[in-house]
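Enquirer: Pasting a predicted model and its sequence here:
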Amino acid sequence: MFQLAEEGHGGKRIAHELNQQNIIEGKRWVLSTVLAILNNLVYLGKRVWNKKSDAGGEQNDVSQWIVAENAHPAIVDQQLWDATQASLSARKINKPQ
């Protein structure tokens, strides 16, 4: 997923690719799931607390997050993570309104 995103593919395209490969038999990948994974710091080996407020479950500002570095072995290295995030950000900026 991260490599496809790094190469410039969007969430819909990645979901389509995963569905074509039948990665999870009997289940379909959707855009929201792909984007949730691509934006989840757990893949960098980090653990995050205080992402959402208790009341209403709204997301807190990033400055309020508590992030534990090296909480477990990373699945994705920092270079791939950064490239993926840059590609996703570029897609958001260039997205037609």
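Expert: Nice, thanks for sending it over.

Enquirer: contacts and neighbour counts: CA atoms only from here.
Expert: Fine.

Enquirer: Would you mind measuring from the residue most central in space within the chain to Thr84?
Expert: Centroid-nearest residue in the chain: Leu38, 1.7 Å away (criterion: C-alpha atoms, centre = their mean). Distance, Leu38 to Thr84, by C-alpha to C-alpha, to the nearest Å: 8 Å.

Enquirer: related to what we said a few turns ago, and the residue nearest to the centre of the chain, what does it touch?
Expert: Going by C-alpha atoms under 8 Å, 6 or more residues apart in numbering, Leu38 touches 1-2, 84-85.

Enquirer: Return the set of buried residues in stretch 87-95.
Expert: Of the residues in stretch 87-95, those with enough neighbours to count as buried (16 or more other C-alpha atoms under 10 Å) are 87-88.

Enquirer: this is the comparison structure:
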Amino acid sequence: LSSALTKGHWVNGKAPYGYEYSYKTKRLVPDTAGNPSPSEVVQSIFNDALNGVSTSDIAYKLNRKGILSPNGSHWTSTTISRILHQEVYLGKTIYGKSSGSGHKNKKTTPLKFKDKSEWIIVNNAHPALISEEVFEEVQSQLNRRKKL
């Protein structure tokens, strides 16, 4: 295992919404710029989901407040759902979820998603924005809703 991985350094490309990449520590730090800041927006998304607000209603609420999504445009239920499923907000950095590339035009090894047992998970790699309890409860609510 490379030392960058075991130290929890961020090597997965662009920092996820709610975080910034620190070149000094090579880790993620909460993005606290703005009012509300992206890290506060992530926390409010989880809190709303915890309180049973649907992903489309969360997106609608953020759009009404004029808060821009990670790509600088409108929020969608898909964007909200992606944020709610990311363990990165627990302070974890996960390596090796997939191998290969899904690139359309380059000849590369086909993209394969690996079994969770093969992932390398580094806990406490950066400050968590969400507690384990909140995250788990939101996951079980999302799973229950999916089955309806």
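Expert: In hand now; what should we look at? Here the structure is a predicted model, which means the values were calculated and not measured.

Enquirer: Put one on top of the other, what's the TM-score?
Expert: The TM-score (TM-score structural alignment, normalised by the length of structure 1) is 0.85; 94 aligned residues with a C-alpha RMSD of 1.7 Å.

Enquirer: sorry, back to before: looking at the contacts of Leu38 of structure 1, spot the one nearest Glu17 of structure 1.
Expert: Nearest to Glu17 of structure 1, judged by C-alpha to C-alpha, of those is Met1 at 9.2 Å.

Enquirer: who touches both of Leu38 and Thr84 of structure 1?
Expert: Residues touching both Leu38 of structure 1 and Thr84 (C-alpha under 8 Å, 6+ apart): Phe2.

Enquirer: give me the number of residues near Tyr43 of structure 1?
Expert: 18 (other C-alpha atoms under 10 Å).

Enquirer: Apologies, that question was intended for Ala49 of structure 2.
Expert: Residues contacting Ala49 of structure 2 under the criterion other C-alpha under 10 Å number 24.

Enquirer: So it, which state does it fall into?
Expert: Here Ala49 of structure 2 is helix, with the state taken from DSSP: H, G, I helix; E, B strand; the rest coil.

Enquirer: before we move on, the earlier item: most neighbours among the contacts of Leu38 of structure 1, please name it.
Expert: Thr84 (23 neighbours).

Enquirer: okay, stretch 86-93 of structure 2 sits on what stretch of structure 1?
Expert: Under TM-score structural alignment, the counterpart of stretch 86-93 of structure 2 in structure 1 spans residues 40-47.

Enquirer: I would like the residues contacting the matching stretch, please.
Expert: The contact list for stretch 40-47 of structure 1, computed with C-alpha under 8 Å, 6+ apart, reads 48, 67-78, 81.

Enquirer: next one: stretch 58-76 of structure 2
Expert: Here stretch 58-76 of structure 2 makes contact (C-alpha under 8 Å, 6+ apart) with 17, 45, 48-49, 55-56, 77, 79-80.
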